[in-house]
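Participant: coordinates only, sequence not included:
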């Protein structure tokens, strides 16, 4: 490759970045100088944090932190290996058992990230003889996982059961051996909770399996926080999830399923076979977070979380903002224009509230928003302060 060709490539990259910025789609990274929590340090000052996935407030919890430290002291920084070579530690098996028992499944397989869990679930289990019927708003990791699989692909509109049934009928008419319905349990950009009761009924009618990504549900939705399927009081075949949100806020993902399914995934799932084992510190912190979430303290945290969400929704609606409807602690403030969302986020930071503007390609064009997220660690006073800042910024920018 000539130097001139290299120059053309780098010029193209620079032009693409300039175009992204001109459209108001640049996503800046702001450096945080403190632990994750309802108050964080940014640019040398403390601000209220309303955009973390820290649903139960455990990411900065000292018990969770110390559990991770103790695990690292015992097991070291990492295994320097994948699981099947010499990377399986006793603490990995302990975490697999703990999350399976908590969520009510036979077994669990761990991944370095929840993205890997969704990327690794379909290809080992389904072939060109099968069909995947996927919700149109599913997370990017599910979409990428489906792309890696040779199964026939069908999509249905979110929450549209008539469309889902039409796709199931088509998959059966096309001769699918197995059909799996794949959906987010709670949709990360909107806070919608999947209609799993209706999905379960259709799955039973058409002999389909159900896979649910519960990254934005595990720990706080349903009885004991077991997830969206518990919220809907149904059973599903596969649950993928994360330790990077409610359960400690670190990283790492998992798939819960029947024991034979997990056994096959451990033999065939490429992200599992070719990635280092989950770090011991993550395992230790996650185990402590599961202990808290599964007990009476978890019940109290969940009650506080939903009280906070209700207070914020009510006050923001009264102030004149357009919110996505629902009960979930993800509460998007809809703005439409990408640049407006970025300007709103910047002004909010000046007013002492850390939020982020979401725009294409994270959300569809024309649906830019500030996605706020409540935590059990927020106080009512902090929520009221955030609403006051939104009101000030909203009036200045002509939103309300």
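Facilitator: All right, it came through fine. All values reported here derive from a predicted model rather than from experimental measurement.

Participant: use CA for all of it now, contacts and neighbours both
Facilitator: Will do.

Participant: what about the strands in the stretch 51-200 of the chain?
Facilitator: With DSSP state E, counting those that start in this stretch as the criterion, the stretch 51-200 of the chain has strands at 107-111, 131-135, 152-156, 179-184.

Participant: check which helices and strands the last one sits against.
Facilitator: Counting contacts by 3 or more CA pairs under 8 Å, 6 or more residues apart in numbering; DSSP states H and E, the secondary-structure elements packed against strand 179-184 are strand 131-135, strand 209-213.

Participant: dropping in the other structure now:
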């Protein structure tokens, strides 16, 4: 039996060893973490809905009506009336004809890609696409090609050289480690010109971007039958799960062929009930998106002139590039000493030499809390030991 101690030690020596911290209580800007009270800037709860009383109450009501577990896959007895209602609501929310509810975003991407392409086909992936998209492409058996990040002109060149067979282009809408946006209009046009599907992973855009939070496709004004939308529900929506949306025949095909949908137990019906409540809140609470934009502007103004590079992001994700793994982790540790929890993100999650602090904002953060983070980073920068 192989002992992994030496491999773990090697990761630790490169400042690449990941650790978990135990959170006690519901998600919020202020968290109790292993006995300490910390101000968190590491959550994807962008709208502050993870502990919203209306969503919690809906989940409790769902438990009373449906019990805890779905007890079977959706294609057996696991597809409840709550799931059926939610799929219709999800489709309406993002302005597409049909939707299919998955257990999570990773499984949705693996399932959709595997349902659409296989041997003899081609998947073309943005260089910075999420791991689930890359894994889905690899597992599908299709040929995998990569195009430079957000470069629609190079994508066109890659597609022009693809052999016969189905072509599927996959991209994030909001890139989770950089916070930038894909040029969805350009990508959709290129895909239409080359008879290719476009799968858009909007994990970090749903609820945050678009009219009333309807997502990145709506914000970009993209609506086409060759575009497939994937949204996750464990971030801005504050619950769990994911869905894909698109043309009815496409969704029907994915239902028949996505192995990660066919061969897994359905999510608890009570979760679907809670998610329905979340959709109503996301659609109605525009102040949450306005607060996010204001806090991002405050942060960007306050961090201007620091020795680290703040990437140009208009979203709730504000990455501060430090570079060196050990220095980045030391900076995160120094913030933690002051009660500020900001995660250090190192390779292989991001490219080598681009280790960063990934600052995530929530609509429940206050300007004073963001000001506390700004002051701490300015003070640490003035010390000069994190260059």
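Facilitator: Noted; the coordinates are in hand. Only a predicted model underlies this, so the values are computations on that prediction, with no experimental measurement involved.

Participant: let me see the TM-score of these two.
Facilitator: The TM-score (TM-score structural alignment, normalised by the length of the second structure) is 0.96; 385 aligned residues with a CA RMSD of 1.5 Å.

Participant: which among the strands of the stretch 51-200 of the first structure is found nearest to residue 304 of the first structure?
Facilitator: strand 179-184 (23.9 Å; CA to CA).

Participant: what span of the second structure is that closest one aligned with?
Facilitator: With TM-score structural alignment applied, strand 179-184 of the first structure matches the range 167-172 in the second structure.

Participant: same deal with stretch 333-353 of the first structure?
Facilitator: The aligned range for stretch 333-353 of the first structure is 320-340, by TM-score structural alignment.

Participant: what comes up buried for the matching stretch?
Facilitator: Within stretch 320-340 of the second structure, the residues that qualify as buried are 320-336, 339-340, counting by 16 or more other CA atoms under 10 Å.

Participant: on that earlier part again, make JSON lines out of the helices and strands packed on strand 179-184 of the first structure and add distance to residue 201 of the first structure and mean neighbour count.
Facilitator: Below are these laid out as JSON lines (distance: least, CA to CA, whole Å; neighbours: other CA atoms under 10 Å):
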{"stretch": "strand 131-135", "distance to residue 201 of the first structure": "15", "mean neighbour count": "26"}
{"stretch": "strand 209-213", "distance to residue 201 of the first structure": "11", "mean neighbour count": "24"}
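
Participant: let's have these in JSON lines, adding distance to residue 327 of the first structure.
Facilitator: Formatted as JSON lines, these follow (distance: least, CA to CA, whole Å):
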{"stretch": "strand 131-135", "distance to residue 327 of the first structure": "20"}
{"stretch": "strand 209-213", "distance to residue 327 of the first structure": "18"}
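
Participant: and the end-to-end length of stretch 343-363 of the first structure?
Facilitator: Criterion CA to CA, to the nearest Å; first-to-last residue distance in stretch 343-363 of the first structure is 17 Å.

Participant: just stretch 323-335 of the first structure next, same as before
Facilitator: End-to-end for stretch 323-335 of the first structure, by CA to CA: 9 Å.

Participant: for it, which positions count as buried?
Facilitator: Going by 16+ other CA under 10 Å, stretch 323-335 of the first structure has these buried residues: 323, 324, 328, 329, 330, 331, 332, 333, 334, 335.

Participant: which residue sits closest to the second one, ignoring its sequence neighbours?
Facilitator: To tie it back to what came earlier, the one meant is residue 324 of the first structure. residue 332 (5.7 Å; CA to CA, 6 or more residues apart in numbering).

Participant: I'd assumed that neighbour was in a strand, is it?
Facilitator: Yes - note on residue 332 of the first structure: a strand contains this position according to DSSP: H, G, I helix; E, B strand; the rest coil.

Participant: tell me where the stretch 51-200 of the second structure has helices.
Facilitator: Assigned by DSSP state H, counting those that start in this stretch, the helices in the stretch 51-200 of the second structure fall at 53-66, 81-94, 105-116, 131-140, 152-160, 184-193.

Participant: how far does the first one sit from its chain's centre?
Facilitator: Centre-to-centre, helix 53-66 of the second structure and its host chain are 25 Å apart (CA atoms, centre = their mean, to the nearest Å).

Participant: that helix aligns to what range in the first structure?
Facilitator: Going by TM-score structural alignment: helix 53-66 of the second structure matches residues 62-75.

Participant: tell me which of the buried residues of stretch 320-340 of the second structure fall in strands.
Facilitator: Per DSSP state E, strands hold the following members of those: 320, 321, 322, 323, 340.
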